[in-house]
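In: Mind looking at a prediction? Sequence and model below.
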Amino acid sequence: MLSVPHLDREFDYLVTPEQSPQAQPGARVRVRFNGRLVDAFVWERRADTDHTGRLGRLERVVSAEPVLTPEVRRLVEAVAARYAGSRADVLRLAVPPRHARVEREARTPTEPPVPEPVDPAGWQRYGAGGSFLAALGQGRAARAVWQVLPGDSWTERFVDAAAQTIRAGRTALAIVPDQRDVDALCRAALSRLDESVVVALSAGLGPATRYRRWLSVLRGQGRLVIGTRSAVFAPLADLGLVMVWDDGDDSLAEPRAPYPHAREVAMLRAHLGGCAALIGGYARTAEAHALVGSGWAHDLVAPRDVLRGAVPRVMALDDTGYAEQRDGAARTARLPSVALQSARSALAAGAPVLVQVPRRGYVPSLACGRCRAIARCRHCTGPLSLPERGGAALCRWCGRADPAMRCARCGSDAVRAVVIGARRTAEELGRAFPGHPVVTSAGDTIVDDIEDGAALVIATPGAEPRAPHGYGAALLLDSWALLGRQDLRAAEDTLRRWMTAAALVRDRAAGGTVMVVAESSIPTVQALIRWDPVGHADTELATRAEVGLPPAVHIAALDGDPESVTALLEQARLPGGVDLLGPVPLPPGVRRPAGVPEEMTVIRMLVRVGRDHVLPLAAALRHGIGVLSARGGQHPVRVQIDPLHIG
């Protein structure tokens, strides 16, 4: 595989009669290119050639295993075309490295057992959910965006859909954000399906184990593949259903070129294969809502009467508190007394209480106590944090300690906390609720499950443990840290994090209460109170359409030095109706493109097109990248289409 952009095409080689039985499409081979041996795949076999010169021969067949199936090959080409990337880069994501010892292991073909009939009761709560399940059993290409009810088990519903698909004689693929979700879905699947048909693929597996499982899928042994973002390329035959859980999670965005999003790759795969698709979550992204608006997918939502019986009571504690229970301390306290009373009531009833805080650590951000300027490192200007009580401040960038902080602006040595982390919150609440166990789940110490009984659980978003019978109350703190981010997806992501935590709380009839410390007039807070993710996504999509932001349009971000970005735009044959925005300095927090010297300025240029013109834009940028690559002399320009963070 050649990673040079201008060589992103097929090359013809002769296959000897001795090599012919093994050198079949999809096999790994070695070829000589420009005087050196390189790894390659057999793309196709032909009896003729367009090459007018003398053809070289295959050096050898590395493996006769057809690891690049026709379906995956079409998907690789589609992803490269969609994201202005090279097929070599996509192939590195799609096909894992070879392990010869694993390939030589004996095959044990077995006839997979047919799953038991699926009880449709769980899906019938969602209006058209019963029809969706029936369509899967008939092998039809039903596509839906599903809003999960609080208290319902998304893993059980995914297994329902997968089992129904397998009973129809086809295979299923489930993509989830992280290892916790992989483990949870695997437990649910193995409780109802034979272990021979369930295959888990994730980055946490060792290379040999992952390749062994990947080969079992290629050889037709796995019928349900569960994995993280790279598993979306799993070589399943006769794919009948693609499922994506929590598509708003950043973990589903690939950090390597060409930077595809697993949701988009999954939907591309469903489109190319003519199979069913399901995007599920407690909240809804604007991208998923756009699929519903276009008619490509249908809504799967529960009727309002069913929803009202499943959700907890949600209250917002703004500056003035509730009119019926005024709370003067709410103006200054991080945790108003109303929230403390709710937590005490739940603990007294023997139920656990969940406290969600946005940041991990002790005090992750400090500021001057006099002028409120952010405390920064004297060596690298990175933000200072307090890792533990009574310890010295540490820089979050370079790790240097600053035992005697002094404000560079006003000279004061007084400091204050800008953000309180999970460990500091646990310390404070432990003093406020003596006699109750305190569990912290954040960072590297994530707790999956807690025991039943009264306990305080302090967790960061995405690290909330499951309680056997649900939480009695949930307190959502420091909402300003989530809503106040300068990010296109701040409101959408905040609602997703809040709903994920609130869904772990018991319903209103069982006394479940969720309190969010935020102004009740904020639209995102109102969406949580009403439990209306669809309405919030509709508003979000309409707002983005007004200002010309994805997914109402498509945007390509070009990052590089000014000369190289200008050269790329000159060589690209951009389609009509393109808007050029910028250049601007590279946004804070975005890493520099590889290959650009540190001393050079890096800029970002945005190229915006209509929703139906992303493929012409990607083709134009691929052409420009290829021209510059062939000419040489320019530093590489990083091209990302629809990046998560525009700036």
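Out: Cool, got the structure.
In: from here on, contacts and neighbour counts on C-alpha atoms
Out: Fine.
In: what's next to stretch 74-91, contact-wise?
Out: 1-3, 5, 8, 94, 233, 257-260, 265, 268-269, 272, 614-615, 618-619, 621-622, 639-641 (CA atoms under 8 Å, 6 or more residues apart in numbering).
In: So which of those residues sit within strands?
Out: Counted as lying in strands by DSSP state E, out of those, are 639, 640, 641.
In: Please name the nearest non-neighbouring residue to the last one.
Out: Think residue 641. Closest residue to residue 641 apart from its sequence neighbours, by CA to CA, 6 or more residues apart in numbering: residue 556 at 4.2 Å.
In: you'd agree that neighbour is in a helix?
Out: No: assignment of residue 556 by DSSP: H, G, I helix; E, B strand; the rest coil gives strand, placing it outside any helix.
In: which strands and helices sit next to the longest helix along the chain?
Out: Longest helix in the chain, counting residues (DSSP state H): helix 614-631. Secondary-structure packing of helix 614-631 (3 or more CA pairs under 8 Å, 6 or more residues apart in numbering; DSSP states H and E): helix 70-82, helix 562-571.
In: Now with 10 Å, please.
Out: With contacts taken as 3 or more CA pairs under 10 Å, 6 or more residues apart in numbering; DSSP states H and E, helix 614-631 sits against helix 70-82, strand 553-560, helix 562-571, strand 603-610, strand 638-641.
In: want to compare, so here's the second one:
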Amino acid sequence: MTHASPSPDDGALLPLDAVRERPAPVPAKPAKGVPEPAAVLPVARVAVDTPLPHLDRPFDYIVPAAADADAVPGVRVRVRFAGKLVDGFLLERLEASEHEGKLARLEKVVSPEPVLTPEIVALARAVADRYAGTLADVLRLAVPPRHAKVEAEAVPPPPDAEPPDGPEPAREAGPGPWADYPDGESFLAALAGGLSPRSVWTALPGTGEGGPQWATAVAVAVRETLRGGRGALVVLPDGKDVTLADAALSAALEPGAHVALTADLGPAERYRRWLRVLRGQARAVVGTRGAAFAPVRDLGLAVVWDDGDDLHAERLAPYPHTREILALRAHQSRAGLLIGGYARTAEATRLVATGWAGTIAATRETVRTRAPRVRPAGEDSELARDEAARAARLPSLAWRALRTGLTAGPVLVQVPRRGYLPALACQNCRAPARCGHCSGPLALRGGHAAPYCRWCGRIAGQWRCAACGGVRVRAQVVGARRTAEELGRAFPSVQVRTSGKDGVLATVGAARALVVATPGAEPVAEGGYAAAVLLDGWALLGRPDLRVAEETLRRWMNAAALLRPRAELVVLADSSVLAVQALLRWDPVTHAERELADRTELGFPPAVRMATLTGSPAAVREMLGEVVLPEGAQVLGPVPVDSPRGDQVRERAMLRVPRGAGPALAAALKGAVGVRSARKAPEVVRVCIDPLDVI
């Protein structure tokens, strides 16, 4: 077990003459017109919902005697702040306040339901400090909006009450898929015994009767945690994975022991399930990134699956990542943590390298029997047989894999780009086709549609190339729908199904079919796919991104893991690429260790901590001049960056510090943002700590 490191703001780290004594609490002084305060603990400390960073601290209010019974820690309240009625959460009741002036009253207790637990308050504060954000921003992510009708509903009996028809039959015990891992059974024994193991799990590929084996393994780990008397939390990238894990948990746990939390439930149903967790009626939660703050009682295990998926990164300030939230929560709650996936990120590898977490992986002999047979289309034997394979989008090797696989069951085709033809170019000079109004990229929605602009949406029916005057366009990038159309013509007797942005399939049957899917939207086939083809490897490997190799391997392995053991997998990429080599050997660990070593040598995350400042050139430079950076910090830039519509001038600066100086960097940036907020700076600078898109 690790121990909490002292805070950089801890007074014990400062010279004695620099430590100021906090003023002693003084009796509460109600302002004029405030009704009689409560007799006991008359002061309420409130976290006010304000977007202003310089006001990121709790404020004290007088609790009227009439609200004494309902004003308990954790309830929603309304208070008057800067002349307006605003929402807030009551954090604690005090006998006296440190504020020397008069206190305003607590205007209203919105609901007597204590929705904010002390554990979530501490977690939200830690997340805000780590990402240079405010407590109010994190609490908006942590606590769903209130629904009064849902709160007023009758509370069902606790889960341990015996149902009317008698007790449920005991669920099947045993290690399940964990028996395939040398350390699997000891991991389960630790959970059942109330211990808190922290592990990075490299999952085996394959599917079982109840779905993917990773979902069954997670359900078994949750079952053992609940058997040990503690709660469990599982966070997944998207709704498709939640559906699969929810089914596995329903088969492994007693009815009502868990709930699934996703955004598509709707506000009322989501709040109803969230309240079941808060009230202790459900001891386990599975959901997407918002579920990382679910108020699970006595948390014993937190699980994050496929932590490299960018859906785990929050899009709202302060932009936290699920993996970091759960790591903080596991540390604060003394709970176990399981970071799982077919591939491995450099961040998870660093946790192993520092000794903070152990590893769970199968032996090489087991991996060989379970992994597919991977064949790159650019191997020498294929090029000797088919010279056109070097330039063909679907070489003969891929066609043979499709035909052979379709004789035995469904076949998966992964296409990196969604849509029909998402990028067009001039037929004559190959220059990218641009919109004449906003210079955005042109695309096609269908075979008989006119080109349209992906930025402004205008139809470019009279398009003419600005370089050569040509009026005809050609495909620069082929999307999933166009690929499905072409395969449908090539295999007219085979059903072609698509899974992507327009509709994600969770599962498909065992009948022969061609399944065309974008990365992350691949459905699970009953019994596994008979073969697969990974198209357009250049589109994934050619992106200007620090994580391009790691992300490409992750997407390939997630698709390949859905195949039957030793099924044929064709990847259209150069066999000399390191990511292709890792896929051939089914060895994500070595690839991740090499990736971490390279980033450490070059000074890239996660070996260091980075922050980006994005905004107008004047605002970014102004903030750089004000922030007091920790020792050893490097300022890179600022440099121009593309804006979403191309109509704004924006710049980005990157700040790099040694990993140990990360808390100091976050505190310095938060202080600078607070100063700008206090003086009402007209332009906002977006601060992001450890962003995914560093390059």
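Out: Now that the structure is in, tell me what you want to look at. Small disclaimer: the values here were computed from a predicted structure and weren't measured.
In: if we can go back for a sec, so how do I select the buried members of the contacts of stretch 74-91 of the first structure in PyMOL?
Out: Buried residues among the contacts of stretch 74-91 of the first structure (16 or more other CA atoms under 10 Å), as a PyMOL selection:
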select buried, resi 1+2+5+8+94+233+257+258+259+260+265+268+269+614+615+618+619+621+622+639+640+641
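In: Show me what residue 481 of the first structure aligns to in the second structure.
Out: Here residue 481 of the first structure is matched to residue 539 in the second structure, going by TM-score structural alignment.
In: Against residue 340 of the second structure, how distant is its match?
Out: Using CA to CA, to the nearest Å, we find residue 539 of the second structure at a distance of 26 Å from residue 340 of the second structure.
In: Same check on residue 65 of the second structure?
Out: Distance, residue 65 of the second structure to residue 340 of the second structure, using CA to CA: 51 Å.
In: what range in the first structure does the strand with the most length in the second structure sit on?
Out: Secondary structure of the second structure per DSSP E: the longest strand is strand 84-94. The aligned range for strand 84-94 of the second structure in the first structure is 36-46, by TM-score structural alignment.
In: again with stretch 499-515 of the second structure
Out: So stretch 499-515 of the second structure sits over residues 441-457 in the first structure, by TM-score structural alignment.
In: What residues of the matching stretch count as buried?
Out: For stretch 441-457 of the first structure, a neighbour-count test (16+ other CA under 10 Å) marks 441, 442, 446, 447, 453, 454, 455, 456, 457 as buried.
In: So for residue 131 of the first structure, which of the helices and strands packed on helix 614-631 of the first structure sits nearest?
Out: Comparison of those against residue 131 of the first structure by CA to CA identifies helix 70-82 as nearest, at 28.2 Å.
In: Looking at the second structure, name the residue matched to residue 383 of the first structure.
Out: Matched to the second structure by TM-score structural alignment, residue 383 of the first structure sits across from residue 441.
In: How many residues are close by the residue nearest to residue 296 of the first structure when sequence neighbours are not counted?
Out: Setting aside the residues directly before and after it, residue 296 of the first structure is nearest to residue 143 in space (CA to CA, 6+ apart), at 7.1 Å. As a burial measure, residue 143 of the first structure scores 27 neighbours (other CA atoms under 10 Å).
In: Verify the stated contact: residue 143 of the first structure with residue 288.
Out: No: using CA atoms under 10 Å, residue 143 of the first structure is not in contact with residue 288; the gap is 11.3 Å.
In: Need the residues touching each of those two.
Out: Here residue 143 of the first structure and residue 288 have 279, 297 as joint contacts, going by CA atoms under 10 Å, 6 or more residues apart in numbering.
In: how about stretch 306-323 of the second structure: buried residues?
Out: Neighbour counts over stretch 306-323 of the second structure (16+ other CA under 10 Å) mark 306-309, 311-313, 317-323 as buried.
In: Where in the first structure does it fall?
Out: Under TM-score structural alignment, the match for stretch 306-323 of the second structure is residues 246-263.
In: And the helices in the stretch 151-300 of the first structure, which stretches?
Out: With DSSP state H, counting those that start in this stretch, the ranges of helices along the stretch 151-300 of the first structure come out as 154-167, 179-190, 207-218, 262-273, 286-293.
In: In the second structure, what stretch matches the shortest one?
Out: I take that to be helix 286-293 of the first structure. The aligned range for helix 286-293 of the first structure is 346-353, by TM-score structural alignment.
In: Compute the distance between the residue nearest to residue 63 of the first structure when sequence neighbours are not counted and residue 59 of the first structure, please.
Out: Once flanking residues are discounted, residue 63 of the first structure sits nearest to residue 28: 5.3 Å by CA to CA, 6+ apart. To residue 59 of the first structure, residue 28 of the first structure is 11 Å away according to CA to CA.
In: Same drill for the two, tell me which one is more crowded.
Out: Using other CA under 10 Å, the more surrounded residue of residue 28 of the first structure and residue 59 is residue 28, with 23 against 17.
In: ok so, going back, and the longest strand of the second structure, which residues are buried?
Out: 87, 88, 89, 90, 91, 92, 93, 94.
In: could I get these as JSON lines with distance to residue 386 of the second structure?
Out: Below are the buried residues of strand 84-94 of the second structure laid out as JSON lines (distance: CA to CA, whole Å):
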{"residue": "87", "distance to residue 386 of the second structure": "68"}
{"residue": "88", "distance to residue 386 of the second structure": "68"}
{"residue": "89", "distance to residue 386 of the second structure": "68"}
{"residue": "90", "distance to residue 386 of the second structure": "71"}
{"residue": "91", "distance to residue 386 of the second structure": "70"}
{"residue": "92", "distance to residue 386 of the second structure": "74"}
{"residue": "93", "distance to residue 386 of the second structure": "77"}
{"residue": "94", "distance to residue 386 of the second structure": "80"}
